[in-house]
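[1] Quick one: sequence and predicted model below, then my questions.
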Amino acid sequence: MRVFLETEQLVLRPFTDADADADGLFALDNDPDVMRFINGGRPVSREAIHTQTLPRLLHDYPCFGTRGYWAAEEKTTGAFLGWFEFRPLDEHSPAVVELGYRLNKAAWGNGYATAGSRALISKGFTDLAVERVTANTMAVNVRSRRVMEKAGMSFLRHFTGDWPEAIAGSEHGEVEYVLARTDWEQRR
């Protein structure tokens, strides 16, 4: 297993084709609570995971020379917890990246999202030439907003996204959080 990043609790590794056949991704994307703020909690088929999700998770970004999504595993047990996103908004420039995470319910409340986010932000600013990290979520997703804040990000704006299908809470819009390298360096 090739490790991209480790924290005290987590191992982040690149996804592989084998992950499509593992039950972890399927279970993650079929938990209504996990998917509540993504698609309203609707189930996702194995075919959609193979044809839509996995190609996104396996994509290499030329400016990084690596992927933008990583499988998250619990460090001591190797249990699949979900994934983290830290992908450049422009494939050819590492300047601005989007941070995201999707963890299974058993992982909630254990500090994994915050630890993984902080570690990715640090790696981005120290090793990957990132200048700015951005993250979005639905305004009503208070848990995700709290993770962004604990990871050192600041609220930037409230906006209304273009949802293909309205889901519960989308009428309240979305929020964007940011962290610039200069702000991160001043806090260290």
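    Received the coordinates, thanks.
[2] Please count neighbours and contacts with C-alpha atoms only from this point.
    Fine.
[3] residue boundaries of the strands in this structure?
    Using DSSP state E, the strands of the chain run over residues 5-6, 10-14, 60-61, 66-67, 69-74, 80-90, 93-103, 132-138, 154-159, 174-180.
[4] take the one below as the second:
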Amino acid sequence: MATWTETPRLRLRPFTSADAGVLADLHGDPAVMRFVDDGRPVSREVVEHKTLPEILAEYRDLPAGHGCFAAVNARTDQFAGWFSLKPAASRGLDAGGTEVGYRLVPAVWGRGFATEGLGALVWKAFTELDAERVVATTMTVNTRSRRVLEKVGLKLVRTFFLEWPEYLEGAEHGDVEYALSREEWVSSTARH
């Protein structure tokens, strides 16, 4: 399987149809989905017939180098989750840019994998994909993801509020947008 990018502990590669089971397990985990979309697990049927086909279509439809990539632990070869890098399209992101995101299996939480993988995406966005601005969004109450975004250099831009069809615990605190411009990234990497 072709590697899209690597870090010391992760290998990121395109998804294939053979990944349906691990992707369904990830998206079906209530802890993983707590701060995502409507906050509820996604059924295996939806993942197999909608989510995975949409991910596979992105490799064809998005600009080269963009998409959602399976993350595999480089040491154990176990599925660890996914990282995405694509034109900003999440609700509430109005200023454009290249959006980064991730979902990881709980077994690797708290071990730096999110920061390592997201840092590689930011690097790739600015060095290989000519991004002018990298953005991300999460719920205000998702303090762990917010910390990861800050560790890779993204800065808090604003808090915003969206209308949700059903109440999601913590939604009353809004969502946050984080961003990093090419100029800021160049300046920060020159200092290191």
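    Good, I have the coordinates. Worth saying up front: this structure is predicted, and the values here are computed from it rather than measured.
[5] Determine the longest helix present in structure 1.
    Longest helix of structure 1, by residue count under DSSP state H: helix 112-127.
[6] That helix vs structure 2, average distance?
    Its aligned residues in structure 2 lie a mean 0.6 Å from helix 112-127 of structure 1 after superposition (mean CA distance after the TM-score superposition for structure 1).
[7] List the contacts of that helix.
    With CA atoms under 8 Å, 6 or more residues apart in numbering as the test, helix 112-127 of structure 1 has contacts from 5-7, 9-10, 84, 86, 99-101, 103, 130-131, 133, 147-148, 150-152, 181.
[8] cutoff 7 Å now
    By CA atoms under 7 Å, 6 or more residues apart in numbering, the surrounding residues in contact with helix 112-127 of structure 1 are 7, 101, 130-131, 147, 150-151, 181.
[9] quick one on the thing from earlier: next, format the strands of structure 1 as TSV and append distance to D33 of structure 1 and mean neighbour count.
    TSV is the format used below for the strands of structure 1 (distance: least, CA to CA, whole Å; neighbours: other CA atoms under 10 Å):
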stretch	distance to D33 of structure 1	mean neighbour count
strand 5-6	27	17
strand 10-14	22	23
strand 60-61	29	18
strand 66-67	27	18
strand 69-74	19	23
strand 80-90	14	21
strand 93-103	11	20
strand 132-138	14	22
strand 154-159	24	15
strand 174-180	18	20
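[10] any chance of these in TSV, plus distance to T51 of structure 1?
    Below are the strands of structure 1 laid out as TSV (distance: least, CA to CA, whole Å):
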stretch	distance to T51 of structure 1
strand 5-6	27
strand 10-14	18
strand 60-61	16
strand 66-67	18
strand 69-74	16
strand 80-90	18
strand 93-103	19
strand 132-138	24
strand 154-159	30
strand 174-180	27
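[11] looking at these, which is closest to G109 of structure 1?
    Closest approach to G109 of structure 1 among the strands of structure 1 is made by strand 93-103 (10.4 Å; CA to CA).
[12] what residue of structure 1 matches up with E116 of structure 2?
    By TM-score structural alignment, E116 of structure 2 lines up with A115 in structure 1.
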